[in-house]
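Q: can't give you the sequence, but here's the structure:
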C-alpha cells in the first residue's frame, strides 16, 4: 500500500479511499495496524477541524430518523456531513446488522453525505474502539460536520463525549421525570437534550418531558465549558422536521462561544490525553493474549476455578511476566 498516494486521495475527498481507510483502521491485523498508524500520522494536521457531534439515546428513540432529517438540513445549507454509526454486536455470534444506511435512505444518496456503519464488537461505552480514528479520517477528508451515532444502551454510554465537541442526548416523550434527569452519568455529559417525537398525540407529552428535564438541568452543577443557559432541553420532531433549525442555531451558539473562550482547544487537548491513556491500556490488554502471558493465563485458569490459587495471586503471577506490578 502506497501511504502517500492513499493520503493524497483522502485529502482530495475521494470517498472510496476514505471507506478503505476506515476499514484499514478498524482491522486488528498487526500489519494493518502498522499501516493505519502510518496513514494517520501522515494525515495529522491536514484537512480541517470538523464539528464533531456525538449523539446518544435509548434504542427506538429515533436516532437514525433524526440524523437523516438533521443531516439533510445541513447538506441543504451547503455543509458536507459524515455519519459514523455504531451498531451493537451480538454477544453470541459477534455479528452486527449494520442497517443504518438502509434506514437513512435519502441521506445515503446525498452527494454531500457519507455514512459508515461499524460494529461495536466487544468495546464498551457505546462506540467502536476505532471510531476516534475514523473521525480523524473524516476530518482529513474535509467534512464540515461528523455525526457519531452510538449504540444506545443507557446511563453508562459516555465514551462518545471524549471524541466529540458537542454531545446531544435524544430522549423519547415520557422517558422520565426530574429525578431521572438529575441522575449522574450520561445526563451530566449532555450539552443539549432533545426530546424527539414531539408531534401528533405525543406533542403534549413531549413538551411536559422537556419541561421536566429543563428543570432537572438547572439542579446540576454549573460546568466551566457552558455559557449562560446551557445545557438546555428542547423538543424536536425528526419526522415533521420541526425544531431542527432552532436546535442547530443553539448548537452553533454554544460552539462559537467555546471557540471564542478557548474551551474548544482545551477540550480537544484533554481528549487527546484521554485517548493516549486508552491506547496504553488497550496495548497492555493485547499483550495478555500473546506469548508467555497467554500461556500463563491458560495454565492458571483451571487452578483458579478449582480453588488451588486465589484470583489475586494468579493475576499477580501473570502481571509479573509482563513486568507490571499489581500494587
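A: Arrived safely, thanks for sending. Please read all numbers here as calculations on a predicted model, not as lab measurements. Residues are numbered from 1 along each chain as shown.
Q: From here on, just use CA atoms for contacts and neighbour counts.
A: OK.
Q: Give me the three-state assignment for residue 169.
A: Secondary structure, DSSP: H, G, I helix; E, B strand; the rest coil: residue 169 is strand.
Q: so what's it up against?
A: 55-57, 187, 190-194 (C-alpha atoms under 8 Å, 6 or more residues apart in numbering).
Q: out of those residues, which are inside strands?
A: Secondary structure from DSSP state E places 55-57, 192-194 of these in strands.
Q: Tell me which two in the residues you listed are the farthest apart.
A: Farthest apart among the ones in strands among the contacts of residue 169 by C-alpha to C-alpha are 57 and 192. That separation is 12.1 Å.
Q: Could you check how far the residue nearest to residue 130 when sequence neighbours are not counted is from residue 108?
A: Spatial nearest neighbour of residue 130, excluding adjacent residues (C-alpha to C-alpha, 6 or more residues apart in numbering): residue 26 at 5.7 Å. Separation of residue 26 from residue 108 (C-alpha to C-alpha, to the nearest Å): 21 Å.
Q: Then residue 172?
A: Distance of residue 172 to residue 108, computed by C-alpha to C-alpha: 25 Å.
Q: list the buried ones in the helix or strand where residue 312 lies?
A: Element membership for residue 312 (DSSP states H and E) is helix 311-321. Across helix 311-321, burial judged by 16 or more other C-alpha atoms under 10 Å covers 314-315, 317-319.
Q: Second structure follows, compare the two:
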C-alpha cells in the first residue's frame, strides 16, 4: 500500500518573509544601561547649566519624587541652580476645559520661538481621584512645538494639589530657568478648583475664554477674572468672529467693575484664533507691555519676593502634613479614630484634636 502525503488545507498560508526588528537591540540595550546609571548631583547641575534637556528632565523627575534620597539630591541641584534662575517671564494660562489651552499654547510657543526665545511649557494634567493616574498627553497634542529645538514640554500630574498645579512645579520653574529658558508657560487643569496656586508663581496670569459659552461658571468667574491680567477670547474664526467681538466688549465692561490692581496695570481683553494662528502677536504685545510697566514701577521684583515667602510657608505646611501622616504611631491611631468616627463613637473634631495632641507630645 503506497504512502500518500497528507493534503494541505486550502487555508494553509505560505511562510512569509520574517519582518525585520523595528528597534535595534544594541541601541535598546544602550538606553537601558544609561537609564540604570543615576547621575550624581554635580553631573546634573553641570548638564542643566549647559542646557542639556536630558539632565533637566532627570532633575525634574528627582524633584517630583517622594523618595527621601531623591529629595536630598533634588535640593542640592535646586540650590546650585537658584543663582542662575529668575531670568524669565512666567506666564500662567487657565480656562475651562475645551477652550483650547493646548492649541493656544502651541501657537504662542511657536510664535515666541520664531522671535528667538526659548520656551518651556509646564503642562499640568488632572489626576484621577480613583486610580490617581493621569493621561499626560500634552506632548501629543502639541506635535509641532514638541519638535522645536527651542521649546521644552514637561507634562506633570496634578496629584492632590488644588488648582491643578503639580506639587513641585515651583522648583521645576527654577530648573528650567537655569537651563536657559527665558519664557515659562504653565498650563493649568482649568477653572473648577482654586487657581491661587498658579497665580502665586507666575508674573502674568492669562484667562482664556470662548464666546457663547454661557454663564454656567458665574459663581467662580468673578474670582478668576479678578486675578487675570488679560482675558483672551479664543476661537475667533469662521462664524465665531462676530460673537468673539461681542464677548470682548462685554468682558471689557465687566473688568471696569473690579478694583484697581496694585501693579498699576489695567487688565485688557483681546481676541485670537489659536487654530488659525491669528491674534497671537497681539497677546504677546499685551504681555510685553505688562512686563515693561511692572518692571519700571518695581512691582515685578516685589511680587517675586512675596511669592517666595508664600512658597516657603506652603512648603512648611506640606512637609508637616507629610510627616504627620507618616508618623508610625499616628498611622495606627488614625485607623482607630476613623472607625470610631464612622460608628459615631466620637465626633470628627474631637478625633482630630486627639490625634494632633498625641502628635505634638
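A: Nice, thanks for sending it over. Quick caveat, the model's predicted, so the values are computed rather than measured.
Q: For the two chains, what TM-score is obtained?
A: Once superposed, chain against chain, the TM-score is 0.94 (TM-score structural alignment, normalised by the length of structure 1); 321 aligned residues with a C-alpha RMSD of 1.6 Å.
Q: Between residue 172 and residue 108 of structure 1, which is the more surrounded one?
A: residue 172 (23 against 20; other C-alpha atoms under 10 Å).
Q: Now do the same for that one: its match in structure 2.
A: Counting by TM-score structural alignment, residue 172 of structure 1 lines up with residue 210 in structure 2.
Q: Please apply the same query to residue 142 of structure 1.
A: So, by TM-score structural alignment, residue 142 of structure 1 is matched to residue 180.
Q: And the strands in the stretch 201-327 of structure 1?
A: Using DSSP state E, counting those that start in this stretch, the strands of the stretch 201-327 of structure 1 run over 232-235.
Q: What segments of it are helices?
A: 203-217, 244-261, 263-287, 291-306, 311-321 (DSSP state H, counting those that start in this stretch).
Q: Adding distance to residue 3 of structure 1, write these out as TSV.
A: Putting the helices of the stretch 201-327 of structure 1 into TSV (distance: least, C-alpha to C-alpha, whole Å) gives the following:
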stretch	distance to residue 3 of structure 1
helix 203-217	47
helix 244-261	33
helix 263-287	22
helix 291-306	31
helix 311-321	36
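Q: hey, which of those helices is tucked in deepest?
A: Most buried of the helices of the stretch 201-327 of structure 1, by mean neighbour count (mean count of other C-alpha atoms under 10 Å): helix 203-217, with a mean of 21.
Q: how many other residues sit next to the residue nearest to the match of residue 142 of structure 1 when sequence neighbours are not counted?
A: Excluding the flanking residues, the one nearest residue 180 of structure 2 by C-alpha to C-alpha, 6+ apart is residue 51, at 6.2 Å. Look at residue 51 of structure 2: counted by other C-alpha under 10 Å, it has 17 neighbours.
Q: Quick check: residue 51 of structure 2 vs residue 81 of structure 2, distance?
A: Between residue 51 of structure 2 and residue 81 of structure 2 the computed distance is 12 Å (C-alpha to C-alpha).
Q: With residue 342 of structure 2 instead?
A: In this view, residue 342 of structure 2 and residue 81 of structure 2 are 48 Å apart by C-alpha to C-alpha.
Q: ok, back up a step: residue 73 of structure 1 is nearest to which of the helices of the stretch 201-327 of structure 1?
A: helix 244-261 (7.9 Å).
Q: and for the closest one, what span of structure 2 is it aligned with?
A: Under TM-score structural alignment, the match for helix 244-261 of structure 1 is residues 280-297.
Q: For the matching stretch, what is the distance to the chain centroid?
A: Centroid separation for stretch 280-297 of structure 2 versus its chain: 22 Å, with C-alpha atoms, centre = their mean, to the nearest Å.
Q: Just give me the neighbour total for the aligned partner of residue 141 of structure 2 in structure 1.
A: Residue pairing (TM-score structural alignment): residue 141 of structure 2 is matched to residue 103 of structure 1. Neighbour count of residue 103 of structure 1, defined by other C-alpha under 10 Å: 13.
Q: Could you pull up the residues touching the spatially closest residue to residue 103 of structure 1 that is not a sequence neighbour?
A: Of all residues not flanking residue 103 of structure 1 in the chain, residue 64 sits nearest, at 6.6 Å (C-alpha to C-alpha, 6+ apart). Neighbour list for residue 64 of structure 1: 100, 103-104 [criterion: C-alpha under 8 Å, 6+ apart].
Q: Now with 10 Å, please.
A: 70, 85, 100-104, 149, 238 (C-alpha atoms under 10 Å, 6 or more residues apart in numbering).
Q: Residue 170 of structure 1 reaches residue 198, doesn't it?
A: No: in terms of C-alpha atoms under 10 Å, residue 170 of structure 1 does not count as a neighbour of residue 198; the distance is 11.8 Å.
Q: what touches both of those two?
A: 234-236.
Q: What does residue 28 of structure 1 correspond to in structure 2?
A: Aligned by TM-score structural alignment, residue 28 of structure 1 pairs with residue 66 of structure 2.
Q: picking up where we left off before, can you give the contact residues for the match of helix 244-261 of structure 1?
A: Against stretch 280-297 of structure 2 from outside (C-alpha under 10 Å, 6+ apart): 89, 91, 104-105, 107-112, 203-206, 229-232, 234, 262-274, 279, 298-303.
Q: cool, and stretch 31-48 of structure 2?
A: By C-alpha under 10 Å, 6+ apart, stretch 31-48 of structure 2 touches 25, 27-29, 50-59, 72-81, 175-180.
Q: Now do the end-to-end distance for it.
A: Its start and end residues considered, stretch 31-48 of structure 2 measures 20 Å (C-alpha to C-alpha).
Q: same deal with stretch 236-255 of structure 1?
A: 20 Å.
Q: Distance from that stretch to the middle of the chain?
A: 20 Å.
Q: can you pull out the helices in the stretch 51-200 of structure 1?
A: So, for the stretch 51-200 of structure 1 - with DSSP H, counting those that start in this stretch - the helices run 63-76, 100-103, 131-140, 178-181, 186-189.
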